[in-house]
Structure formats: C-alpha cells, structure tokens
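> Model the following, please.
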Amino acid sequence: MNKQNSPENRAAQTSGPDLARRDLLKLTGAGVAALGVGSLSNIPSPKAQGMSAGWDKVFPRSESVDHQKVTLKNRYGITLSADLYQPKNRAGRRLAALAISGPFGAVKEQSSGLYAQTMAERGFITLAFDPSFTGESGGEPRNVASPDINTEDFSAAVDFLGLHPSVDRERIGVIGICGWGGMALNAVAVDKRVKAVAASTMYDMTRVMSRGYNDSVTLEQRTQTLEQLSRQRWQDAEKGTPAHGPVSLELKGGEPQFVVEYADYYKKPRGFHPRAINSNASWTLTTSLSFMNMPLLTYIAEIAPRPVLLIHGEQAHSRYFSETAYAAAAEPKELLIIPGANHTDLYDRVDMIPFDKLQSFFNQHLSA
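So this is what the prediction gives:
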C-alpha cells in the first residue's frame, strides 16, 4: 500500500480542537476501511430488524444444502440471528461443524454465508451468524462493535452447534473473515472446545484502530483521537443516543485503491445488502473506544496445540496482519498467500478462495 495515501497520513494534516466527525473517523485508524467514507449527514439511529423470510443472500442457493434460519443467545443475553447450513446427504450421521462470521461491517447474507454454504456442500454443518448489535441480531445501541462481546459471539455459536443433535461436539472449528478473523483467533485462544481455526483476509481491529495502518499513528495523534472520542461521549450522553458516522463507502474520488475495492464489493450488486453497515449504514462514532487499549491477539500462542490456518491475498493492503499473527502464533500453524488476490477477493471470488484447502484442513483436524 502507498503509505502516502494512507488514512493516517491524510488525517495527520488535520489538527486543532474543532475536528469534524469525518476527521475523527480518519484518526481512529480504521476510519476509511471499517467505518467508511462520505459526507457527514444526520443519520437516523438504526433499529434492530426481525428475521426476514425467504432467500435473501447475495449468492445463489445451493440445491445440495439444507438451509434454516435460527436464533441463539450469547453469554450477555443478546439474541443472535444465524443461518444454519447442513448437507442434504448427511443420513443421520453426526458431522463436524464450523462457526463462521465476518467481515467487519458485513452480515451473514454476504461473505460468511457464502463460506458457510460452500463448506456445507463439502460435508460440514455450518453456522453463519450476525454479530451482536448488527444485522438481524439483537443488542442496543445498533451498529456498535466490541472486542469482548463479539469474541463471545463466536463462543455462543459453538454453544449452539455443540447442542445440535446432528453435530459431533468434539469436532467443532471456526472460520473468521476480515475483522472477524481477529475475533475468531481471540475466541479460540480462550475457548478450548474449538479444535481448529482458520482466518481469511484477517484484520486485527484493535491494532488498526489504536495504531492505524502499518502502525503509523503517532502518540500525539492517538491522544488527539482519544480526546475527541471522550468528548463525543458527552454529546452522546446529552442526546441519549450515540451519534453515527457518515454512510459507509460513499466515494468522492481520490480514495486509496483498497477503499475503492471495498466499495466495489459492498456498494455494487456483487455484494450489496441493505442490512450491512458497510453497504447502507455506518458505525457509531465511538465504536473504536473499546478497541483502543484491548489487543485482541495477545494470547494467540495459546491456541496451540490446536492448528491455525491464516489465508491472505498477495496484493492485499492488510496482508501484514496475517503475517504478524503467524509470527506470534505457535505451531501447528500455516500461512497461505493467494497469488494475485487483494483483500476483498477473498470475500466472494470462489476461484480465489481456497475452499479445497479449507476442506482438507478441517477434515484433517476435525477428524473423528
């Protein structure tokens, strides 16, 4: 990535006590990629949505998989909405299962659902879920993320799968995509029920929000960001509701290439979904607060002796997240770099997503 065009360098040109919300978003490190870019507007507070009926995914339905909408509760009492996929030829057998979520700002009708359905075609029972506070899942306020609660969401999915009569609870794995790749690794480090984990095109959201892309945010910039976020809390408290940022990925021209690639997925028919934050909404302005001093991957080495598979695109701006996570993880571990792929190619490009590798990895490590 050209650091000259990075969100942090552009944000560094802005200073003073009267930063606009848009500048604040840039300073949080994930401002462009995770929270979107666009003109500031008065955005009504989003509401939780009930579960939709029928097939509402951005990918075609498989005829070899049974699909069912389900709900489950996490340890904090938040109801999560999920899609359960099961191979039709399961013939009463207890199968290995996978809990899947991501990317950051997406919904289960997008990338995680595609991964889930494809892995169900390959013999696994899979659960793609909306994280707390997003999509069809519960939790108030809407469109906020938490490194703790969203890590717990993965363990809640494991709870659900382990109680399902068609699942062998000793053969459960996890797949996290993009920002939920970091959450997946964090969950598996603490949840010893999970036997193997894969993270695809992984983002460490605590790292990027606290230190910026390529760790380029200075202490002065970080302090300035925390000053602004802290003062935003007064405004939210006075209004009784959190303020939201600009609608995600409304491009104005001149954005870095990776932001254009995000928009090509979330804002085009390829991946647009009305419930996705990155397609049609925005995060709360203070979402990054809980990420600023809570590193997700502190205990990644404690996943061992269970295996870790990290998958990333050769051309992805985010590749360094997987490379440094791989260095910190303990054996057994594997880093698979996909030639020519950018970050979002691994959201939905089935010719680039290494499903054969994912199948062999989980077959090996979730064997009976």
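> Please count neighbours and contacts with C-alpha atoms only from this point.
Noted.
> Give me the contact list for the host helix or strand of R169.
Per DSSP states H and E: R169 is located in strand 167-177. Applying CA atoms under 8 Å, 6 or more residues apart in numbering, the set of residues contacting strand 167-177 from outside is 94-104, 111-112, 125, 154, 158, 161-163, 181-185, 188, 193-202, 347, 362, 366-368.
> Please list only the buried members of those residues.
94-104, 111-112, 125, 154, 158, 161-162, 181-185, 188, 193-202, 347, 362, 366 (16 or more other CA atoms under 10 Å).
> A helix includes L84, no?
No. Per DSSP: H, G, I helix; E, B strand; the rest coil, L84 lies outside any helix segment and is strand.
> ok, now which ones touch it?
So L84 contacts H67, Q68, K69, V70, I125, T126, L127, A128 (CA under 8 Å, 6+ apart).
> Let's see which of these end up in helices.
When the contacts of L84 are checked against helices using DSSP state H, none is located there.
> got a markdown table for the residues you listed, with distance to T287 too?
What follows is those, written out as a markdown table (distance: CA to CA, whole Å):
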| residue | distance to T287 |
| --- | --- |
| H67 | 33 |
| Q68 | 31 |
| K69 | 28 |
| V70 | 27 |
| I125 | 32 |
| T126 | 29 |
| L127 | 26 |
| A128 | 23 |
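> and this one, so I can compare the two:
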Amino acid sequence: MLNIKTVSYPNLAWESAANIIFPPGFDEKKKYAAVLCAHPIGSCKEQTAGNIYGAALAQAGFVVLAFDASFQGASGGEPRMVEDPGLRVGDFRFAVDYLVTLPYIDEERIGALGVCGGGGYVVNATMTEHRIKAVTSVTGVNFGRLVRESFTQFDPVTAMTAMGKQRTAEARGMKGVAMDLLPISNEDAKKQGQTDPDIVQATDYYRSRCPNPHGQAKQLFSFNAAATTWDAFNHVEILLTQPALIIVGDIPGAFGAYRDSLELYGRASGSKDRQLVVLPNTSHYELYDQPNATGPALEKIIPFFNEHLGCSGGSAAL
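Predicted coordinates for the structure are as follows:
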C-alpha cells in the first residue's frame, strides 16, 4: 500500500491541490527523483494520472506529484471548469516550484508525464520549463487542434462568435454554460448511435469504470476561445531538447491522439532522445486504465525515466 499525502501550494492567485505518492520504504533523508503527473482534459488527479501511472512510478521508486489543473478538481480558481491552455501549462511551473522546496527531491532529476490533453500540455510546458529533464506523453492530444476541429464542429469562427455572446451574457449576470463533453451514460451513448471508440470508451470510463465527482468531463463554454489559437507543439522543433517518450495506441479515434502523437514525434527533432511507441490493437481509453495497454506502456515509461533521471529508489543524502 503506497503512502499518499494530499498537499496544496501557491499558484497565481489560488492554491493548487495535489497528491504526493511516496515510494515503498521512503526515507526523507534521501534524495529522490520526482515525476509530475498531469490528468486528461476534464479529469482529475485521481483518474489515470494518479491511480495508474503515478502509482506505478511510485512503486518503481519515484516520488510522484499528481496535481489537479487550476479551476478543476480540488484546485482553486474561479469560475470552475475553465480549460485554458496557457494556465494549464503554467500549472506545471508552479508544481516544479513546489517540488524544489522539498528537501527529499533532487531538483536535477525531475520528469513529467501527461495523459490525453495532459500529454499535450506536458510537452508544451517542457519546451520552456527546463527544470523538467525528461517528458512522457501518453496518448497525448493537442487541445488547441481539438477545439478548432471536433469541439467546434470544424467551424471555430462561428463558435468563437457564440462564445463571445455567451461571455457577454455572463458579464451581465447570466450563469455560465458548462459543455458536457460526453453522453451522460453508456445507455445514452447507444441511443445517440455513438460508434467512435474514443467517445464510446470515454463515456464508459468517466460514467462507469472510474467515476469521480471531480472528473466531470465538462468545460465552461465561454472560456474556450483562448484555445482556438493555441498549438501544443508550436516551436517544438527548436525548444524541445529534453528526452521525450511518446506512447499511443494504433486505433484512431475522434480525439486525435494517434494523429497528434505521430506529428509530435516527426517534429520533435531537437530532442536528445525521442522515442515513439505505438501499441498494437490499443485504443485511447485503454491507455487510461486497462492492464493490456497500461502494462506495456509502463514497461517503456519506467526504464525511460530511470535512464534519464537516474536510478529510482532514492539515493543517500549528501
């Protein structure tokens, strides 16, 4: 049983919430490598980032910090359910700020991992946050591309006009409109005739397999305009110099992780060690929590972080 400590630390004008997951036999007098774990879009630290990847990395000897995005989960920030790429990337910087204050963390051995939207954000953050020494994207999605396409029905200009009108209404006192990104149940997905593996499996994951009141798969519609011009991989050819591991399944879906991961690998030519792992017969949401997918992924992730952050398990304090 891993020891987990819930903590909070300063962000811009609010507090971020996170779980520190300690490795077995943790000794606060030693120095440990650490890995930040970022959750998917509309999710929370307890879903996949913490309970699957974070737990496995801690079991392998790393100290893990699984954090909630600002405006989401147990983190602060108002209004709620904002998905703003600039602020999501900033969350990584504040997480690193917190880690370097902990006496048992080796500040030269900090890595980061993100899943789904967190997998796009973690790459973008690593490009300009060089206190992160190695990065892993698991079934990573470029949220800006997703908003410009699927989330706005491939008509972002019309959508931005509607967002502006909604924001005006909210400024005048109307309650914000939270977009539900998924059907409300597996039965509802069937009634809608959904067949895309991402939508069907996302509904099953969030509504049945791993429900959590903090992981609502919702976004505040009026605040989505900021994402339409954002690109998770902007300048990646130049700025991503750290080792990068990109893991994705080979079954494409509506959210575009397969496409985004291959694009990232092709463009990240400046990385000192970039690796692409395409898992056969594997879908986006199997990489959230299904052992047939997460097992092979972790067989790559743990050695990757061991190689680039030093041996896990702690080292004697100097």
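> quick one: what's aligned to M163 of structure 2 in structure 1?
Using TM-score structural alignment, the equivalent of M163 of structure 2 in structure 1 is L229.
> Hmm, T287 and its match touching each other?
No. Counting by CA atoms under 8 Å, L229 of structure 1 sits too far from T287 to count as a contact (9.2 Å).
> before we move on, back to that, in PyMOL, how would I select just the buried ones from the contacts of L84 of structure 1?
The buried residues among these can be selected in PyMOL (16+ other CA under 10 Å) with this line:
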select buried, resi 67+69+125+126+127+128
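> for the residue nearest to the spatial centre of structure 2, what are its contacts?
For structure 2, the residue nearest the mean C-alpha position is G118 (1.9 Å; CA atoms, centre = their mean). Taking CA under 8 Å, 6+ apart as the criterion, G118 of structure 2 is in contact with A38, H39, P40, I41, S137, G140, V141.
> List the buried residues for stretch 346-363 of structure 1?
L346, Y347, D348, M352, I353, P354, L358, Q359, F361, F362, N363.
> Surely the fourth one is within a helix?
No. Counting by three-state DSSP, M352 of structure 1 is not part of a helix but coil.
> Could you count how many residues lie near F221 of structure 2?
22 (other CA atoms under 10 Å).
> Look up how far N278 of structure 1 lies from the counterpart of it in structure 1.
Matched to structure 1 by TM-score structural alignment, F221 of structure 2 sits across from L285. With distances taken as CA to CA, to the nearest Å, L285 of structure 1 is found 14 Å from N278 of structure 1.
> Next up, the contacts around the aligned residue in structure 2 for S146 of structure 1.
With TM-score structural alignment as the matching criterion, the partner of S146 of structure 1 in structure 2 is D84. By CA under 8 Å, 6+ apart, the contact set of D84 of structure 2 is F223, N224, A226, A227.
> With L358 of structure 1 instead?
Applying CA under 8 Å, 6+ apart, the residues contacting L358 of structure 1 are A198.
> what's the answer for F67 of structure 2, then?
S16, A17, A18, N19, L36, C37, A38, H39, C44, K45, A95.
> Tell me the secondary structure at A232 of structure 2.
coil.
> Now do the same contact list for it.
G120, Y121, V123, N124, N142, F143, G144.
> I'd assumed the second one was in a strand, is it?
No. Note on Y121 of structure 2: no strand contains this position according to three-state DSSP, which reports helix.
> what's the matching residue for it over in structure 1?
Per TM-score structural alignment, Y121 of structure 2 is aligned with M183.
> I appreciate the help and will end here.
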